[in-house]
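S.K.: I would like to see how this sequence folds:
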Amino acid sequence: MTLRVGIQLHPQATTVDEMRRAWRAADEMGADSIWTWDHFYPLYGDPDAAHFEGWTLLSAMAVDTSRARIGLLVTGNSYRNPELLADMARTVDHLSGGRAYLGVGAGWFERDYDEYGYEFGTAPDRLRQLGRDLPRMTSRIAKLNPPPMGDLPILIGGSGEKVTLRLVAEHAQAWNTFGPPEHFAQKSAVLDDWCARLGRDPSTIERTVGVGADDVHDVERYLDAGADHVIVMTGAPFDLAPLASLIEQRDRING
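M.R.: I've put the predicted structure just below:
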């Protein structure tokens, strides 16, 4: 197994210039992936701190970097028409030279919905919508002219065992959830079970895990749990030392 490592830069309590410096530095360091998120307000700390929109940032990241794959962990599916989202992802893929992921999830942060005028509904409602929208995204990607430059994998974020992980087995080329290793291993086993039920080769799904800056030591714990892509999550000021640790461990493990 080849280990990949990345970083998620939180677009809150920061500036665009600070984020650009951080993702350029991460790219130069050799990160395999760089991410941000798709929310409209801070998720922690000062609820009224500065905040920036994810897909617009991703467009800038695409042209500011040249090595790492890029994406959102993850897009709130309810916020955009699925055909439009597919077109946005294809366009960012071209801006990046074929390095984009289409990361998507059912959505969960109620303030985003309430203040931007989306219907929050219930978690089952949002999951049903995600299930309806994923085939529409795939269909639209196949129709776009020009097509994506890269493989534009669909990454689904979440760990719900009854619906979300089934959707991963049905539609995704990549999956993301969070640590610790025991949690990841449990959810990865459920995904394997869904793959067996649906006739999907589980090795065709890239398994990514988001970890805190205090959990980057001994990354082989996550490899043993079934992950092949470890992403450290960090807010401003952007300390890249945990990413440097992941890169050092990656290079040693991969030889």
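S.K.: contacts, neighbours, all on C-alpha from now
M.R.: Will do.
S.K.: starting at the chain centroid, how far to stretch 83-103?
M.R.: Here stretch 83-103 is found 13 Å from its chain centre; the criterion is C-alpha atoms, centre = their mean, to the nearest Å.
S.K.: Would you mind listing the buried residues in it?
M.R.: Counting neighbours by 16 or more other C-alpha atoms under 10 Å, one finds that the buried residues in stretch 83-103 are 83, 85-103.
S.K.: for stretch 135-148, same thing?
M.R.: If you call a residue buried by 16+ other C-alpha under 10 Å, then stretch 135-148 has these buried ones: 136-138, 140-141, 147-148.
S.K.: again with stretch 170-184
M.R.: By 16+ other C-alpha under 10 Å, the buried positions in stretch 170-184 come out as 170-181, 184.
S.K.: among the residues you listed, which are in strands?
M.R.: Among the buried residues of stretch 170-184, the members found in strands (DSSP state E) are 174-178.
S.K.: ok, so of those residues, who is nearest H229?
M.R.: Using C-alpha to C-alpha, N176 is the member of these that lies nearest H229, at 9.1 Å.
S.K.: how close does that closest one get to G199?
M.R.: Noted for N176: a distance of 21 Å to G199, by C-alpha to C-alpha, to the nearest Å.
S.K.: Same question for V168.
M.R.: V168 is 13 Å from G199, by C-alpha to C-alpha.
S.K.: and for comparison, fold this next one:
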Amino acid sequence: MPLLDTPVRLGIQLQPQHAPYPAFRDAVMRLEEMGVDVLFNWDHFFPLSGDPEGLHFESWTMLAAWAEQTERVEFGALVNCNSYRNPDLQADMARTIDHISAQGGTGRFIFGTGAGWFERDYDEYGYEFGTPGSRLRDLEQGLARIEKRWEKLNPAPTRRIPVMIGGKGEQKTLRLVARHADIWHSFVGPDELPHKLSVIEKWAETEQRPTDGLIISNELKDRDEEFADALYDGGVRLYTLGFQGPDWDYSIIERWLRWRDGKNA
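M.R.: Next up is the predicted model:
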């Protein structure tokens, strides 16, 4: 732990704001053709930057469209908010999108999830915001229900749907990573990574769940190749890049694809 003998992958987070939907459809097609490995959106109801009343689209319905539109890339939310939906419903939605994306083979959906944090989403859509602690407790209970529901659904998912958990809190979040996650996503720097990984390993011993297959994920936005190299040395193998439209600069993607390919050569 972490899993080091896996290729470097590049995930692009299409921020679902400030662009009409056809622009996202075109961007998805172009990014898959360019060779990115994973496509993400986020699970909010309002823009997180720019005009707070600007254009914005819902995450899961967009992901279902991507499942049908794409052929190769994996995809998911970075990350889903556990608070908005019944956990068993989340499991069923994930299973259905998994099947839509399988197209005769194995599904490509990644179940990225978290406890939620953007209070406006809760207030305007009528969800109880609670506290960080209560939202994490809900996530803990939700993940257990989701995994149980996946075992009951007919038809079952086409594969063991990978679970991605974001965050770095040592007492609760990283324990959930050790208990449930296939991918751990964070924004922590290279200097902080060894300690956080040691915390995950400690929790893994408590949970009696091996983490030798855990993929470490981190963000590239506003970072350079030297920083990415340091993250790589620390065990990161999935790199995500926030990508803001509608005037997407695809030269940034080409730059990071070259860096990825150099690491995998």
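S.K.: Report the TM-score for the pair.
M.R.: Overlay of the two chains. TM-score (TM-score structural alignment, normalised by the length of the first structure): 0.94; 254 aligned residues with a C-alpha RMSD of 1.5 Å.
S.K.: if we can go back for a sec, which among the buried residues of stretch 135-148 of the first structure gets closest to F52 of the first structure?
M.R.: M137 (24.5 Å).
S.K.: Excluding covalently adjacent residues, which one is nearest to the equivalent of the closest one over in the second structure?
M.R.: With TM-score structural alignment as the criterion, the equivalent of M137 of the first structure in the second structure is I146. Closest residue in space to I146 of the second structure, ignoring its immediate chain neighbours: A91 at 5.0 Å, by C-alpha to C-alpha, 6 or more residues apart in numbering.
S.K.: who's in contact with the residue mapped onto the one you found from the first structure?
M.R.: Counting by TM-score structural alignment, A91 of the second structure corresponds to A86 in the first structure. By C-alpha atoms under 8 Å, 6 or more residues apart in numbering, A86 of the first structure lies in contact with 102, 137-138, 140-141.
S.K.: Compute the distance between A86 of the first structure and N145 of the first structure, please.
M.R.: From A86 of the first structure across to N145 of the first structure, the span is 12 Å (C-alpha to C-alpha).
S.K.: what kind of secondary structure is whichever residue in the first structure pairs up with G235 of the second structure in?
M.R.: Following TM-score structural alignment, the counterpart assigned to G235 of the second structure within the first structure is G226. Judged by DSSP: H, G, I helix; E, B strand; the rest coil, the three-state class of G226 of the first structure is coil.
S.K.: correct me, but G226 of the first structure touches H183?
M.R.: No - the criterion here is C-alpha atoms under 8 Å, and G226 of the first structure misses it with H183 at 10.9 Å.
S.K.: Any idea how many residues pack against D114 of the first structure?
M.R.: Neighbour count of D114 of the first structure, defined by other C-alpha atoms under 10 Å: 11.
S.K.: actually V16 of the first structure, not the one I typed
M.R.: The tally of other residues near V16 of the first structure (other C-alpha under 10 Å) stands at 14.
S.K.: which residues of the stretch 1-150 of the first structure fall in strands?
M.R.: Under the criterion DSSP state E, counting those that start in this stretch, the stretch 1-150 of the first structure contains strands at 4-9, 33-36, 69-72, 75-76, 102-105.
S.K.: post-alignment, the last one versus the second structure, mean distance?
M.R.: What that stands for is strand 102-105 of the first structure. Here the mean offset of strand 102-105 of the first structure against the second structure after fitting is 0.7 Å, by mean C-alpha distance after the TM-score superposition for the first structure.
S.K.: Give me the distance between that strand and the centre of its chain.
M.R.: The answer for strand 102-105 of the first structure is 6 Å, by C-alpha atoms, centre = their mean.
S.K.: In the second structure, which residues correspond to that strand?
M.R.: Strand 102-105 of the first structure corresponds to residues 111-114 in the second structure, going by TM-score structural alignment.
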